[in-house]
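> Pasting a predicted model and its sequence here:
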Amino acid sequence: MCVLEGFKIETIQRNTLSQQVLNHIITMLMEGRLHPGDKLPPETKLMNDFDVSRPVLREALSSLETLEIVKRRPRGGTYINEKVGNSPFRAMLALTINNVSAIIEARMSLELGLVTLAAEKISMEQLDRLKEINRKIEKCVNNDYGALDIEFHRIIAQSVNNPVVEGMIDSLLIAHEKTDSLIPFREREITVEYHEAIYRALKERNPIMSFTEMYRHLSYVREKIMSRTDV
């Protein structure tokens, strides 16, 4: 590990706020000016270098921590995660986290590929868990089933059991949470219907049907989110 010396960056305009700070740190990482294990300078220096306030800087660092690109140690400073080099998709996600259309398309690309493999590899135990989660969603009278929805998709992704795509799954779930937070209203019955169709296709071990049903589901989610006037 090393502490960065001579940490020189261009001053960021005030109106770019935390996203621009986040983008700049990610760019430095991708260009090799920052490396896994590097310790970032103290907050006061970063505030001066970026010419931003403490709340703006902390918001950017919190986002990077959520993406597991940095880790903050109590009284020990902020470090670039040692494993960040294994998750380039996560870095790209950080750069586009506010590009809603791009995030939705990235989620669709990953899930559509994963669900076709899941049709071949998902276990009966995992299928049972999908069925049980859908039953729980059906019983959510207050429509507060976001966590259950994410778990449904997590099981499908993890059933592929492929170490090469493991890093992508974490990023997929972050993208899922981002899109989930933008859904203007929930329709429990429709969600259950889509999930049930995906479940049936997976149970039949039919990759084409699984792809089709997942596409129908995610296309509906995309249309609902993009219908908002503030995205």
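Perfect, I can see it now.

> C-alpha from now on. contacts and neighbour counts both.
OK.

> max-length helix in the chain?
helix 100-121 (DSSP state H).

> which parts of it are buried?
100-101, 103-104, 106-108, 110-112, 114-121 (16 or more other CA atoms under 10 Å).

> so residue 71 touches residue 63, yeah?
No - judged on CA atoms under 8 Å, residue 71 makes no contact with residue 63 at a distance of 10.8 Å.

> which one of these two has more residues nearby?
residue 71 (20 against 17; other CA atoms under 10 Å).

> quick one: that one is in a helix?
No - Residue 71 is assigned strand when assessed by DSSP: H, G, I helix; E, B strand; the rest coil, not a helix.

> those helices in this protein, which residues are they?
Using DSSP H, the helices of the chain run over 17-30, 43-50, 54-66, 88-95, 100-121, 124-138, 146-159, 166-182, 188-203, 207-226.

> Wait, residue 95 touches residue 23, no?
Yes - using CA under 8 Å, residue 95 is in contact with residue 23, at 5.3 Å.

> second one coming, line it up with the first:
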Amino acid sequence: MSTWENGPRGPVRSRGTTRSQELVDRIIELIDQRGLRPGDPLPPEPRLMEEFDVARNSVREALRSLQALGIVEIRHGYGTFVGEASMATLGPSLLFRTRAHSRDGLRGLSDLLEVRQVLETELARKVSGDRKLIEELTGCVERMRDPATAAAADRDFHERICVAAGNELAVELTRLFWNVYRQTETLIGAPTSTTDSLVAKHAKIVAAIESGDGEAIGNAVRQHFDEVRGRISRR
């Protein structure tokens, strides 16, 4: 059932949560139109109420929604400011989705693995032949030989590929995928790879990047995820 509400340019159709989402979208549009950057203050609530011709509760609900997404930061007693909108804010939702969709056949974890493989394959192809990156990745592989530093070196290895590709979003997504995977890994049990196997798989990715062979890069990245894929299939 639809209703009509007064807007700044006349009646506006409202359908349940549609009105709330519309206000969220319009605040985002305001931030964009005014060129506001992270840390810049938003207009105070009374100004937003007047700007969008809505009640205070509607403004506050929209701002809370935007805060949950990291788009705004509410500092009580100081006002509301533009946030960083980090991908980390999506962590709880992605974690829930992965777990919920993994209750039947581990589909959620398989989907996460597939997206990460596609992303890393294309980024590795983009940076093929990068001498500085190859040296950095080789250093990461050497650190993987020590069980005490292997996990941190593994994470650093994949982040450095994203950084070298110049894709900040990919860096954030890789961190997000890594964190969610670590929190859901109990669904498939502990890793079965030995230290030597871990080193060998990453060394193969380095060699493929150095060669500049796109097909070799794809095969090396795929093989890197084969161990996890194997654990999923055995569940």
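Cool, got the structure. Not measured: the values here are computed from a predicted model.

> Switch the helices of the first structure over to a markdown table; also include distance to residue 79 of the first structure.
Below are the helices of the first structure laid out as a markdown table (distance: least, CA to CA, whole Å):
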| stretch | distance to residue 79 of the first structure |
| --- | --- |
| helix 17-30 | 12 |
| helix 43-50 | 12 |
| helix 54-66 | 10 |
| helix 88-95 | 15 |
| helix 100-121 | 26 |
| helix 124-138 | 37 |
| helix 146-159 | 28 |
| helix 166-182 | 20 |
| helix 188-203 | 40 |
| helix 207-226 | 35 |
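
> Can you say which of these is nearest to residue 81 of the first structure?
Nearest to residue 81 of the first structure among these is helix 54-66; the distance by CA to CA comes to 9.0 Å.

> What about the counterpart of residue 217 of the second structure in the first structure, how many residues nearby?
Residue 217 of the second structure maps onto residue 210 in the first structure, with residues paired by TM-score structural alignment. Residues within reach of residue 210 of the first structure, counting by other CA under 10 Å, total 27.

> my guess is residue 210 of the first structure contacts residue 115, does it?
Yes - taking contacts as CA under 8 Å, residue 210 of the first structure lies within contact range of residue 115: 6.2 Å.

> Return the distance of the match of residue 217 of the second structure relative to residue 227 of the first structure.
Per CA to CA, to the nearest Å, residue 210 of the first structure is found 26 Å from residue 227 of the first structure.

> same question, residue 21 of the first structure
Distance, residue 21 of the first structure to residue 227 of the first structure, using CA to CA: 29 Å.

> between these two, which one's more packed in?
Higher neighbour count among residue 21 of the first structure and residue 227: residue 21, with 25 against 12, using other CA under 10 Å.

> What does that one correspond to in the second structure?
In the second structure, residue 21 of the first structure lands on no residue (TM-score structural alignment).

> Residue 21 of the first structure and residue 50 touch, don't they?
Yes - the pair residue 21 of the first structure and residue 50 passes the contact test of CA under 8 Å, sitting 7.2 Å apart.

> For stretch 211-227 of the first structure, buried residues please.
Within stretch 211-227 of the first structure, the residues that count as buried by 16+ other CA under 10 Å are 211, 212, 213, 214, 215, 217, 218, 221, 222, 225, 226.
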